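Asks: Could you work out the structure for the sequence below:
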Amino acid sequence: MKLNTAVIHAEQVVDPIHGCHVSPLYQSSTFILPNFDEAVRLNQNVDQGFVYSRFGNPSVNEFERKVASLEHAESALGLASGLGAITVATMSLLKSGDHIVFGDVIYGCSFALFTKILPSFGVEYSIVDTTDVAAIERAIKPNTKVVYVETPANPTLKITDIRAVADVVKQHKDVKLVVDSTFASPYLQNPLDLGADVVVHSATKFLNGHGNVTAGVIASSKEIIDRCRMPFLQCFGAVLDPFAAWQIVQGMKTLAVRMERHCENAMKVAEFLDKHPKIERVYYPGLATHPTHEIAKKQMRGFGGMMSADIKGGVDAVRTVMNNVKVFSLATSLGNVDSLIQHSPSMSHFDMTEEERNAVSIFAGQVRLSIGIEDAEDLIADLDRVLAMV
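Replies: So this is what the prediction gives:
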């Protein structure tokens, strides 16, 4: 199936009893087992059936299989949040004494996980500009086990060449390449096809698309996913609720048409802001002036619905804009059908110091825009009106 068909029909479950057109919701914490021997077998082989929803659930399983299909992965694992997915994926590959290399522009809570939490368990780290493949090569040590890339990167939309990084990583047999592809979604980018070992998403965002679910997902080989599930998800307990999984599956059916409109609208908004006298700089990979535009053209099927912009006048100008938007909503998430605006330095990246943020172009006067599927003219009019107040 081609992509527009696959997002609707891939791994679709038909109710075996009543033939429901929409997949059933299995809102159950536990499952009745037929006999002692089967109970023993399933508890030792949780990927072959259902025992307890912390290990697996039919509604969650449908979501997992759908993501695996769209990401061309052997298997996938749903979790309670995007950060839960990042934590389980990385910690399943790391132990005390190991080393992780990660990008200088990543989600603020991922940055905190790698710089504040993992070191307390004896994991070393190096921060590099992942658009510089030679810098990644230099950062890899004998004890390196993970190279972690976020592309497009939050919030400056920096694009890393996944295939080039994968070529470097594969020269080191014990190192795995993990890619956070949340900003792209499987509709625009497939990191595993480009050589990555693991892809993670905050399913809260574009996969769901409607702002009513918190969830994450990991897609990879069956070997890696089995390890993520048991013992890591089993013990961390970052379990995806069946109802949330069911909602995401319904949301994913419109992923293709949503992403097409996100991309179309974002390009129009980016071009408007790029010419606006109150805007210092626009960060959108669809603009030819973006430093990694050519990489985005090569590895993505569109430029996405996310962008950031530096507003002249700093924090005071940001406050005026964010307090007066009408179509945009001031909210810290992204990927919804409706458009959102946030102040990255004080919201998604508050875990970084001002010096750390400034070093990677996350400035005090910067806003991040998640462009929805409204009429682009209304979004532009809203921004034009509030920028006139600055």
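Asks: going forward, measure contacts between C-alpha atoms and count neighbours the same way
Replies: Fine.
Asks: mind checking how far stretch 311-331 is from the chain centre?
Replies: Taking the mean of its C-alpha atoms, stretch 311-331 sits 25 Å from the chain's own mean (C-alpha atoms, centre = their mean, to the nearest Å).
Asks: measure Phe206 to Gln299 for me?
Replies: 18 Å (C-alpha to C-alpha, to the nearest Å).
Asks: Likewise for Asp382?
Replies: 32 Å.
Asks: Same question for Thr160.
Replies: On the measure of C-alpha to C-alpha, Thr160 and Gln299 end up 9 Å apart.
Asks: Neighbour count: the two, which is higher?
Replies: Thr160 (24 against 19; other C-alpha atoms under 10 Å).
Asks: thinking the more buried one is in contact with Thr130, fair?
Replies: Yes: at 6.0 Å, Thr160 counts as touching Thr130 under the criterion of C-alpha atoms under 8 Å.
Asks: Now do the shared contacts for the two.
Replies: Listed as contacting both Thr160 and Thr130 by C-alpha atoms under 8 Å, 6 or more residues apart in numbering are Val149.
Asks: one more to put side by side:
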Amino acid sequence: MTDDNTHYKVATKMIHAGVEPDAETGAIMTPIYQTSTFKQQSPGVTKGYDYSRAGNPTRAALEKALATIENGNYGLAFSSGVAATDAVIKLLSPGDEVIAATDMYGGTYRLFAQLFAKFGIVFHYVDMKDAENIRPLLNAKTKLIWTETPTNPLINITDIEAVSKLAKSVGAWLCVDNTFASPYLQNPLNFGADIVLHSATKYLGGHSDVVLGALVVNDKDLFDQLYFIQKSSGAIPGPQDCFLILRGIKTLHVRMDRHCENGEKIAHFLRNHPKVAVVHWCGFEDHPAYAIAKKQMRKFGGMLSFELKNGSIEEVDRVVTSTKIITLAESLGGVESLINHPARMTHASIPREERIKNGLNDSLMRLSVGIEDADDLIEDLKQALG
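Replies: Take a look at the predicted model:
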């Protein structure tokens, strides 16, 4: 459950969520309970913990924090974002149908199309830039609607409130991957989502040194089902990893402010560069969903993607290997800036014809803008673009 500090303002919640001074020592930071098992007073009688797969005090503190910062009632931590996704799909049964956004993280698509589709779960993919595109696919077998907003890597925006109403019309759950926004910029539960997912590896950790996933829900029955899956499947994070995410959450608000500030500067720089054809960033006032982004998000984030006028693979390779500060690497959300080529990296598992049909061209590059000095980042991009 959440702490009593849920009513605090965002910055205060980030620092204090889930964390209480240790009762025995007064330690300000949550101890790392590096143990697999716990002494029982008699068979089945415990002090709240029996085995760390089922629960660990460090993980419990993180799960409280996750719930608090997402304005939810219950949090669950997993060994990765993909493990959290796996747990959500395990809520379903053969024959159930999922409506998913066409623009999504490649690892999510791989899990849906290459693993769970084999077990009789039916996946429909639809452009969710217009929520009404979902309506024709709704039926009695629809159990889950899955979306990201902003999306990876095209920074498209889904109207969470509109999609939530559609989900509720057939009794389906809505799961929103909130990784790109983070809980500081957006809280999908406030707009009717049933499940919020994070790759906590990204902005929540913030330092590219831990892999972890998270789910947050409000409904007790849904939490109980997900906790059963978490305990039974065992894809849980260790206490050291939980500690690192707890530490990352404490500075999320100050980091995100700088990510957003730098992201805005970089987006405008790239848009005005003569070699750049298009920049995808939801903070432009002429972005098709700017009004929805402004309604749902506090700021517009540090994630963007762009394409060159000369969109050859050779030119893409020249740019992504020429940056000096910005590193060519997968992942995102760390304090350091990263660039990648989705077609051959994060989204390589999506068939090329599907990628192109959905707007993810071979020339697209994705940029996770870090918190370095923005002028240095601009100079780095200038020299890389030539």
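Asks: hey, where'd the strands end up in structure 1?
Replies: 75-79, 99-103, 124-128, 144-150, 176-180, 198-202, 216-220, 279-283, 306-311, 329-330, 340-342, 366-370 (DSSP state E).
Asks: Please name whichever of those is nearest to Tyr187 of structure 1.
Replies: Across the strands of structure 1, Tyr187 of structure 1 has its closest neighbour in strand 198-202 (12.3 Å, C-alpha to C-alpha).
Asks: Just give me the mean distance for that closest one relative to structure 2.
Replies: Overlaying structure 2 shows strand 198-202 of structure 1 at a mean distance of 0.3 Å from the equivalent residues (mean C-alpha distance after the TM-score superposition for structure 1).
Asks: Quick one: work out the angle between that strand and strand 216-220.
Replies: 170 degrees (axes from the mean of the first three to the mean of the last three C-alpha atoms, to 10 degrees).
Asks: Quick one: residues in contact with strand 198-202 of structure 1.
Replies: 81-83, 85-86, 89, 176-182, 185, 191-192, 215-221.
Asks: Tell me where the stretch 101-250 of structure 2 has helices.
Replies: Using DSSP state H, counting those that start in this stretch, the helices found in the stretch 101-250 of structure 2 span residues 106-110, 160-169, 182-185, 220-233, 239-250.
Asks: And those: which comes nearest Glu330 of structure 2?
Replies: Short answer: helix 106-110, nearest of the helices of the stretch 101-250 of structure 2 by C-alpha to C-alpha, at 11.7 Å.
Asks: Now do the longest helix along structure 2 against strand 276-280, angle only.
Replies: Identified as the longest helix of structure 2 according to DSSP state H is helix 252-271. With the same axes, to 10 degrees defining the directions, helix 252-271 of structure 2 sits at 150 degrees from strand 276-280.
Asks: Read off where helix 252-271 of structure 2 ends up in structure 1.
Replies: The aligned range for helix 252-271 of structure 2 in structure 1 is 255-274, by TM-score structural alignment.
Asks: distance from the matching stretch to structure 2 after superposition?
Replies: Looks like 0.3 Å for stretch 255-274 of structure 1 (mean C-alpha distance after the TM-score superposition for structure 1).
Asks: contacting residues around that stretch?
Replies: By C-alpha under 8 Å, 6+ apart, stretch 255-274 of structure 1 touches 3-4, 7, 187, 206-209, 279, 281-282, 284, 286-287, 302-307, 309, 337, 371-373, 375-376, 379-380.
Asks: Next one: the residue of structure 2 most remote from its centre from Asp50 of structure 2, what distance?
Replies: For structure 2, the largest distance from the centre (C-alpha atoms, centre = their mean) belongs to Ser42, which lies 41.6 Å off. Computed as C-alpha to C-alpha, the Ser42 of structure 2 to Asp50 of structure 2 distance reads 11 Å.
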